[in-house]
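J.: starting from these lines, generate the structure:
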Amino acid sequence: MDMEAWSFGSMRALYMEYVRRTEPYTMQIDHFHPFYEIYYLLSGSRIYFVQDRTYTVEAGDLVFISPNVLHKTLQSRDPGHERFVIHFDDAYAGQQFGGHAKLLLEPFRQASPVLRLPPAEQRTADRIVRRAIDEIRLKPPGYELVPPRALTDLLLLAGRYVRDFPLSAAEDDRSPKIAKISDVVRHINGHYGEPLKLGELAERFYVSPYHLSRTFKEVTGFTFSDYIALTRIKEAQRLLRDTDRSVADIAIATGFDNFSHFGKTFKKIARRSPRDFRRESRL
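T.: Now for the predicted structure:
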């Protein structure tokens, strides 16, 4: 068997998923989502692209992904790995965490999304995760009580640690190649509303278009054009959800010079039209 998996809960509230793979794997879905994600690597190693940086993730590391942040995992040196993922949304956090929400969500506000705990704390995190996995897999009576407690315990452990030892932006993965692509990604993130052509960016960053295209995919896991489209649609979703601007204005503001192309791209990524997305997000 090259894959083993099981899950708990609903994507609309609290969701947990365990996956073990023995074959090489790179995430095929280019995505962002409106809920929080905690990624815990139990074994193996992975490359994780988050926002505008690429990180090496080792067994025992926690990765905290805030809502609507582009991210993707890529194959590292090890062909297999085990990981545990937790999803929860703002509504769940508000109901479950109450006045402690600021502390428990602190790991999502750090300069780096990757938390490598000291040995004692890491062993505690591992026990929390493995107990949740066993309960979800075996389903003994009352197992449903364990996953919510596991989330709170994990966030409390991480939140207390980063309050005392805030995470700075990691520098260990900053090879010249990765640093160059990070610069390109930050440029795209800041100028998505403008025309962005491969050749023009290659000239701006002093590389050939072929080299930029190939290296961008290698470092981030995204193709150059897919990353731009995802970044623009992510911002379009924010504007549709949080403002009353017209759909046509939002298309222009997010870099689309063709309204039909905007509608088709939005529906391909969001699986619904811009107007349907706005209506559903406000229900």
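J.: hey, let's count contacts and neighbours off CA atoms from now on
T.: Fine.
J.: which residue packs closest to the residue nearest in space to the middle of the chain, ignoring adjacent ones?
T.: The chain has residue 71 as the residue nearest its centroid, 3.8 Å off, counting by Cα atoms, centre = their mean. Nearest residue to residue 71, sequence neighbours excluded (Cα to Cα, 6 or more residues apart in numbering): residue 50, at 4.5 Å.
J.: buried residues in stretch 114-129, which are they?
T.: Buried residues in stretch 114-129, defined by neighbour count with 16 or more other Cα atoms under 10 Å: 114, 115, 116, 117, 122, 125, 126, 128, 129.
J.: to check against the first, give me the structure of this:
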Amino acid sequence: MNFNDSTYYMEHPFHDTPISMHPVEIRNNQCQKHAHSFYELSYVTSGQGTLSIDDSCIPITRGDLLFIPTDTRHVFQTTLNQSVTLMNCLVEKHILSGPQAIGDRMIYDDIDELTQPFRTLGNGFKVTENKKEFGKIMYSLHLELQCKESGYRYRLYLHLMDLLTRIRHAEPSDLQSAQGDLIDHIQLAVNYISSHYNESAILTRLCERFAISPRHFQRTFKQVTGLTLTQMIQNKRIQRSCELLSETDWSVQTIAREVGIQDMKYFYRIFKEKCGMTPKEFRQPQGS
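T.: Got it, this is the predicted structure:
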């Protein structure tokens, strides 16, 4: 897997089991953005921070469980002088494909149905803990790997399937995906444009507000709204121009500046494109 930025591709040596547990403390943004070929389930045991995953940002706090797919760029971050402690469960890719040999085909089918969404997921997500169930399972996984008593690999697998089952059964309000967050951001962006359409650098301000790259934001904006950001801003500006042409006796130049357009040639061009007539023709009473 190749990335065009400074993403570090992490390797992890799985020794005698395809499931590995690692307590991690992150302080002062010490981690580098990275990706890996295994799945990662991270349980927040203390502190708060953010998970930056691809071009989205998810706030995290104690009790949250994060699922990170394979080959997905991500990094956990904290604010200055703050820390967040994680219990990381690393799972080799093949483990979610079900046991290699199993006598009961119906059991295999159940496991395949349970794990299928996790295998095909394109975005990471967060689950808010309910009744401390996730924490108990994560600590059970950790304890099994510490003690390694007879049959521990089988119990590790059962604990993992239990965890995935509880994630699948989580209430919709408890699930927060990176993509879902971004769609919410788009709605907030549309509201922002309605109030700030006459300002400059709208894209820059929105990307700073939501901590997302301009390219990813514009692509998702088009997918969600059916319009480019520029088209929506233009529509709002021309809509307001029409209102001012009808309600005031302001000059066309004054109206153009009021809606945030300084270039009069540009204003006349997009007004004609949107309305099919010039501002002067629009202002003339019908039949005159």
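J.: quick revisit: which ones among the buried residues of stretch 114-129 of the first structure lie within strands?
T.: Members of those lying in strands (criterion: DSSP state E): 114, 115.
J.: gap between the corresponding residue of the second structure for residue 50 of the first structure and residue 177 of the second structure?
T.: Correspondence of residue 50 of the first structure to the second structure, assessed by TM-score structural alignment: residue 53. To residue 177 of the second structure, residue 53 of the second structure is 10 Å away according to Cα to Cα, to the nearest Å.
J.: go on, residue 235 of the second structure?
T.: 31 Å.
J.: ok, residue 42 of the first structure touching residue 81?
T.: Yes: using Cα atoms under 8 Å, residue 42 of the first structure is in contact with residue 81, at 7.4 Å.
J.: where does stretch 136-145 of the second structure end up in the first structure?
T.: Counting by TM-score structural alignment, stretch 136-145 of the second structure sits on residues 127-136 of the first structure.
J.: work out for me the element residue 57 of the first structure sits within.
T.: strand 53-58 (DSSP states H and E).
J.: returning to what we had before: find the residues that touch each one of residue 53 and residue 177 of the second structure.
T.: Jointly contacting residue 53 of the second structure and residue 177 under the rule Cα atoms under 8 Å, 6 or more residues apart in numbering are residue 124.
J.: average offset between the match of stretch 136-145 of the second structure and the second structure?
T.: Superposed on the second structure, stretch 127-136 of the first structure shows a mean distance to its aligned partners of 1.6 Å (mean Cα distance after the TM-score superposition for the first structure).
J.: got a list of contacts for that stretch?
T.: 6, 7, 8, 18, 84, 143, 144, 146, 147, 150, 153, 154.
J.: again, only this time at 6 Å
T.: The contact list for stretch 127-136 of the first structure, computed with Cα atoms under 6 Å, 6 or more residues apart in numbering, reads 143, 147, 150.
J.: buried only: go through those residues for me.
T.: Counted by 16+ other Cα under 10 Å, these give 147, 150 as buried.
J.: out of the contacts of stretch 127-136 of the first structure, who's nearest residue 55 of the first structure?
T.: Proximity of the contacts of stretch 127-136 of the first structure to residue 55 of the first structure (Cα to Cα) peaks at residue 150, which lies at 25.4 Å.
J.: that closest one should be in a helix, yeah?
T.: Yes: judged by DSSP: H, G, I helix; E, B strand; the rest coil, residue 150 of the first structure forms part of a helix.
J.: that one -> the second structure?
T.: Using TM-score structural alignment, residue 150 of the first structure lines up with residue 159 in the second structure.
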